[in-house]
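[1] For reference, the sequence and a predicted model appear below.
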Amino acid sequence: MTLDASVYCDCYEKGRLRTTPPFSELVVISADGVPEIETGDPEKDAAYDEWKNHARPCDHEDFTLLHHFLGNISRVGRIRSLIGDVAQAAHRNYPMLLERVVYNGVHCGDRIETHELFDLVDEVNDLSVRKLDAYTDEHKEILRSFIHQMSELAAAALAVNKPIVF
């Protein structure tokens, strides 16, 4: 049981594909930012899946621009606890991080929408400048690694105007 986060590329929308998908007139961009096709016709769906999985339509596997493994259930719990401690000491709330990212270690099907990314960036930036002197080296590294991952995810999502998905 793990928590992963991804941002999908914009190669389809920008016309940077190596090959055209079958039934391209039926392709839509999902709410997660992935080019998808759902025709109800198993043969058409299979042809699209074959193209997506084997034709390497762009430089990104499965249209994934960036993927980060945030942690297993235990590590995510530790991250949540550390952020909570920092929040309490700083008299600051981190609702995006605590309620949308690390609220548990196994959520999926969630996303941080593009219009919410600036709030996330503010929280990550604030967290990154907090003094961590009271923490062990291990805890500092866990928190710094998480901050780095979230910074990269937010930057990628802003660059392509797509959500971060879990």
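    Yep, that arrived.

[2] Only C-alpha atoms from now on, for both contacts and neighbour counts.
    OK.

[3] Name the single longest helix found in the chain.
    In the chain, assigned by DSSP state H, the helix with the most residues is helix 137-160.

[4] Just the buried residues of it, please?
    For helix 137-160, a neighbour-count test (16 or more other C-alpha atoms under 10 Å) marks 140, 142-143, 146-147, 149-154, 156-158, 160 as buried.

[5] Report all helices and strands that that helix contacts.
    Counting contacts by 3 or more C-alpha pairs under 8 Å, 6 or more residues apart in numbering; DSSP states H and E, helix 137-160 is packed against strand 2-8, strand 64-72, helix 73-90, helix 117-128, strand 164-165.

[6] among those, which is nearest residue 49?
    Ranking the helices and strands packed on helix 137-160 by their distance to residue 49 (criterion: C-alpha to C-alpha) puts strand 64-72 first, at 15.2 Å.

[7] ranking the helices and strands packed on helix 137-160 by burial, who's on top?
    With neighbours taken as mean count of other C-alpha atoms under 10 Å, these reach their highest mean count in strand 164-165, at a mean of 24.

[8] Look up how far residue 121 lies from the nearest residue to residue 72 once chain neighbours are set aside.
    Nearest residue to residue 72 in three dimensions, chain neighbours excluded: residue 2, at 4.1 Å (C-alpha to C-alpha, 6 or more residues apart in numbering). Here the criterion is C-alpha to C-alpha, to the nearest Å. By it, residue 2 lies 23 Å from residue 121.

[9] Pasting the second one now:
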Amino acid sequence: MSRVAKLPITLPKGVEVKTQNGQIEAKGPKGTLTITQPEGVALTVENGIAQFASNDSSKVALTGTIRAIVANMVTGVSEGFTRKLELVGVGYRAAMQGKDLSLSLGFSHPVLFVTPEGITIATPTQTEIVVTGTDKQRVGEVAAKIRGYRPPEPYKGKGVKYSDETIIRKEAKKA
């Protein structure tokens, strides 16, 4: 069996995981997340510990994947996920307009990003963007979409980058 699937998930206080009608549901203080339970993967929850087992030998890898997804769901409904972005460049700014994010990225027009449901975007400073939410995949997807408007370029390092990202700089062309 998969090594990842064998690892138990310890549920924090206030978080419960249950299966019903072919769905795995994680409920906690920050909200509720659900995924469909694939056939051949069994979930048992006892004494605040969730364990996964594979009923079918061809579903072993899927069991490890589902275990990782449920572990992220448990973390999301208890603590939440955060992704920080930085704007590097002269005149690059971010500001909130209601629930939407307005970006000035050197284009002739401002870029307006509509915040999706379940995601919170904040701008502590004009050059910082903080994306938070309960679903790790959606937080990463929203951060990648914002970064995709102006990815960092390797010559001057200008653009939207993740706060923990390092940009490998290139040397300019020599005559």
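    Structure's in. What do you need? This is a predicted model, so every value here is computed, not measured.

[10] Can you calculate the TM-score here?
    After superposition, the two chains reach a TM-score of 0.31 (TM-score structural alignment, normalised by the length of the first structure), with 102 aligned residues with a C-alpha RMSD of 5.9 Å.

[11] now the helices and strands packed on helix 137-160 of the first structure in JSON lines, with distance to residue 46 of the first structure?
    Converted to JSON lines, these look like this (distance: least, C-alpha to C-alpha, whole Å):
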{"stretch": "strand 2-8", "distance to residue 46 of the first structure": "21"}
{"stretch": "strand 64-72", "distance to residue 46 of the first structure": "20"}
{"stretch": "helix 73-90", "distance to residue 46 of the first structure": "34"}
{"stretch": "helix 117-128", "distance to residue 46 of the first structure": "34"}
{"stretch": "strand 164-165", "distance to residue 46 of the first structure": "24"}
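
[12] Tell me which of the ones you listed lies nearest to residue 36 of the first structure.
    Of all these, it is strand 2-8 that lies closest to residue 36 of the first structure, at 12.1 Å by C-alpha to C-alpha.

[13] Quick check: next helix or strand after that closest one?
    The helix or strand immediately downstream of strand 2-8 of the first structure is helix 11-14, counting by DSSP states H and E.

[14] Please point out which parts of that following helix sit buried.
    Buried residues in helix 11-14 of the first structure, defined by neighbour count with 16+ other C-alpha under 10 Å: 11, 12.

[15] sorry, back to before: kindly indicate which of the buried residues of helix 137-160 of the first structure lies nearest residue 82 of the first structure.
    Proximity of the buried residues of helix 137-160 of the first structure to residue 82 of the first structure (C-alpha to C-alpha) peaks at residue 143, which lies at 7.3 Å.

[16] okay but the closest one is in contact with residue 77, surely?
    No - in this structure residue 143 of the first structure lies outside contact range of residue 77 using C-alpha atoms under 8 Å: 11.7 Å.

[17] Now do the buried residues in the longest helix belonging to the second structure.
    Using DSSP H to define each element, the second structure has its longest helix at helix 60-78. Residues of helix 60-78 of the second structure classed as buried: 60, 62-64, 66-78 (neighbour count, 16+ other C-alpha under 10 Å).

[18] Give me the angle between the helix or strand following that helix and helix 60-78.
    Next along the chain after helix 60-78 of the second structure, taking DSSP H and E as the criterion, comes strand 81-88. Following axes from the mean of the first three to the mean of the last three C-alpha atoms, to 10 degrees, one obtains 80 degrees for the angle between strand 81-88 of the second structure and helix 60-78.
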